[in-house]
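# Sequence below, structure please.
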Amino acid sequence: MSGPRAFISFEMEDRWARDFLVEHAKNKNNSIQFVDYSVHDPFDSKWKTNCKIRIAQTAGTIVLIGPTTYLSEAVLWEIAETTRQGNHMFGIQIHRDRNYRIPTGLLPRQVIRWNFDSIVAELESWT
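Model prediction:
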């Protein structure tokens, strides 16, 4: 059984956390089939159109929360689009020992600490 597909929303300075999450998912024995639908191309005129399509192809969005995530226009738009499409969503504080400001549109109860078992449990709750 494979798990749901997730769009990953993150601030570019936190790309390392996205890469780590994707690699960690590949190396763990779990029921999650992790598919990365984040946008890799630089911000351009087609960005929102591409994001809408990619978000629609997923069960939900994972928001990686770092020091400046709450300021990112792109992340805020991706959160709003996920909500508009009625998809699931949760956030992950990218450092276990720090709390960063939660971006608008994401509720505190939707945010977890960086723990792969917790991430898998959240993703499995989408099915």
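# For the rest of this, base every contact and every neighbour count on C-alpha atoms.
OK.
# mind listing what Asp14 touches?
Leu64, Gly66 (Cα atoms under 8 Å, 6 or more residues apart in numbering).
# how would you label it: helix, strand or coil?
Secondary structure, DSSP: H, G, I helix; E, B strand; the rest coil: Asp14 is helix.
# any idea where the helices of the protein begin and end?
Along the chain, counting by DSSP state H, helices occupy 15-27, 47-56, 73-85, 116-124.
# Of all those helices, which one is nearest Gln93?
helix 15-27 (10.0 Å; Cα to Cα).
# List the buried residues for the closest one?
By 16 or more other Cα atoms under 10 Å, the buried positions in helix 15-27 come out as Ala17, Arg18, Leu21, Ala25.
# The structure of the following sequence is requested for comparison with the preceding one:
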Amino acid sequence: MNQPHVFISYAGENYENLQDVRAAASNPNNLITFVDRSLADPVRNSYGHINRRPPSDPASEQVKQEIQELLQQAGKLLVLVGPNTHSHEWVLWEVDTFLQMHSGRSRVMFMRIPGDYDSGMPRVFRGYVPFTG
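Next up is the predicted model:
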């Protein structure tokens, strides 16, 4: 069976939820199968520190290039929706970049983190009803 390649976009504070999604995908008893095309590890600067700068900062070019390569390879984008997703600069940049590379909003999926029922969506998808299930 051909597994879709998925890039998972999330706000940093939802990292634990990302690990839950990855664990579910690796469970052979789970019907959801995909190849995770997200960054395996954070991108670090020349001092070994994690780059925490926004995508608009010139120092983020290396991070953006690595993410763009993964977004290009991904057939779907999964956005984990939590309290700050709607305003997280990297999530917004990833969604915008993915949509520029791939036609159709149907390639973008949303999944609310457990216990989050009313957080806002990224501006490009306002009015879109995410999967809450």
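# Please state their TM-score.
Scored against TM-score structural alignment, normalised by the length of structure 1, the superposed chains reach a TM-score of 0.79; 114 aligned residues with a Cα RMSD of 1.9 Å.
# re earlier: so which of the helices of structure 1 has the densest surroundings on average?
Of all the helices of structure 1, helix 73-85 has the most neighbours on average by mean count of other Cα atoms under 10 Å, namely a mean of 18.
# corresponding residues in structure 2 for it?
Under TM-score structural alignment, helix 73-85 of structure 1 corresponds to residues 89-101 of structure 2.
# how much does the matching stretch stray from structure 1?
Stretch 89-101 of structure 2: mean distance to aligned residues in structure 1 after superposition is 0.4 Å, counting by mean Cα distance after the TM-score superposition for structure 1.
# Residues touching that stretch, excluding its own?
If you take Cα under 8 Å, 6+ apart as the criterion, stretch 89-101 of structure 2 is touched by 9-11, 54-55, 67-68, 71-72, 77, 79, 85-86, 105, 122-124.
# Could you check how far Asp36 of structure 2 is from Gln65 of structure 2?
Noted for Asp36 of structure 2: a distance of 18 Å to Gln65 of structure 2, by Cα to Cα, to the nearest Å.
# try Asn30 of structure 2
According to Cα to Cα, Asn30 of structure 2 and Gln65 of structure 2 sit 32 Å apart.
# try Thr33 of structure 2
According to Cα to Cα, Thr33 of structure 2 stands 26 Å off from Gln65 of structure 2.
# aligned partner of Ile62 of structure 1 in structure 2?
So, by TM-score structural alignment, Ile62 of structure 1 is matched to Leu78.
# can I assume its match is in contact with Leu18?
No: with contact defined as Cα atoms under 8 Å, Leu78 of structure 2 does not count as touching Leu18 (10.3 Å).
# shared neighbours of these two, which are they?
Joint contacts of Leu78 of structure 2 and Leu18 (Cα under 8 Å, 6+ apart) are Ile8.
# from memory Ser38 of structure 1 sits against Phe7, does it?
Yes: judged on Cα under 8 Å, Ser38 of structure 1 makes contact with Phe7 at a distance of 5.5 Å.
# Please report how far the spatially most central residue of structure 1 lies from Asp44 of structure 1.
Structure 1 has Ile62 as the residue nearest its centroid, 2.0 Å off, counting by Cα atoms, centre = their mean. Applying Cα to Cα, the value for Ile62 of structure 1 to Asp44 of structure 1 is 22 Å.
# do the same with Asn30 of structure 1
Distance of Asn30 of structure 1 to Asp44 of structure 1, computed by Cα to Cα: 36 Å.
# Pick out whichever of these two has more residues nearby.
Using other Cα atoms under 10 Å, the more surrounded residue of Asn30 of structure 1 and Asp44 is Asn30, with 14 against 7.
# Who's the closest spatial neighbour of the more buried one, skipping the chain neighbours?
Val120 (7.7 Å; Cα to Cα, 6 or more residues apart in numbering).
# cool, Ala25 of structure 2 as well?
Here the residue nearest Ala25 of structure 2, using Cα to Cα, 6+ apart, is Thr33, at 5.5 Å.
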